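J.: predicted model and sequence follow; I will ask about them next.
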Amino acid sequence: MGKLGDMANKAKEMAKGHPDQADKGVAGAERVVDERTGNKYDAQTDRGADAVRRSYGSDGTTER
């Protein structure tokens, strides 16, 4: 696997070990995108954030 794939796998493993922190990061990234786009793509960012959370086993119920 290439370096990018290795980095993605390491990030996923770290997120699995620290889901609360990972949830905060995902929520922050989602918030920034929504702010910069004027919430134009809110539904898409919600689905994307949910997909990321599922990838490391979070249900997204931690405080955002």
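T.: Received it, and whenever you're ready, just let me know what you need.
J.: going by C-alpha atoms from here, please, whenever you check contacts or count neighbours.
T.: Fine.
J.: other SSEs contacting the strand or helix carrying residue 45?
T.: Per DSSP states H and E: residue 45 is located in helix 42-55. Where contact means 3 or more C-alpha pairs under 8 Å, 6 or more residues apart in numbering; DSSP states H and E, helix 42-55 is packed against helix 19-36.
J.: next, the one to line up against it:
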Amino acid sequence: MSMLDKLKGMMKGHEDVAREGVEKAGDTIDAKTDGKYSGQVDTAQQKMNEQLGTQAPPDEAQPPAN
């Protein structure tokens, strides 16, 4: 069992909390770097949510940046 599988198992039923944690971590990084890496942080947040299976529902999802 991989580490990712273990994390997914522990988050079962708490996807919303995990998504909030990923968002909060990204916001903290943006604050520390004055938004210099905002695009990369957003991409990392999206990838992390995809891997953890915690994507926001379609009505909460933000449109992709151009």
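T.: Done, it's in. Nothing here was measured: the structure is a model prediction, and the numbers come from that model.
J.: against the second structure, what's the mean shift for the helix holding residue 45 of the first structure, could you check?
T.: With mean C-alpha distance after the TM-score superposition for the first structure, helix 42-55 of the first structure departs from the second structure by a mean of 0.3 Å once superposed.
J.: and that helix with helix 19-36, angle?
T.: 160 degrees (axes from the mean of the first three to the mean of the last three C-alpha atoms, to 10 degrees).
J.: specify, as a residue range, where helix 42-55 of the first structure falls in the second structure.
T.: Using TM-score structural alignment, helix 42-55 of the first structure lines up with residues 38-51 of the second structure.
J.: just how off-centre is that stretch within its chain?
T.: When distances are taken as C-alpha atoms, centre = their mean, to the nearest Å, stretch 38-51 of the second structure is centred 6 Å away from the chain's centroid.
J.: what does it contact?
T.: 19, 22, 23, 26, 29, 30, 55 (C-alpha atoms under 8 Å, 6 or more residues apart in numbering).
J.: and the last one, which of the three is it?
T.: Translated: residue 55 of the second structure. Assigned state for residue 55 of the second structure: coil (three-state reduction, DSSP: H, G, I helix; E, B strand; the rest coil).
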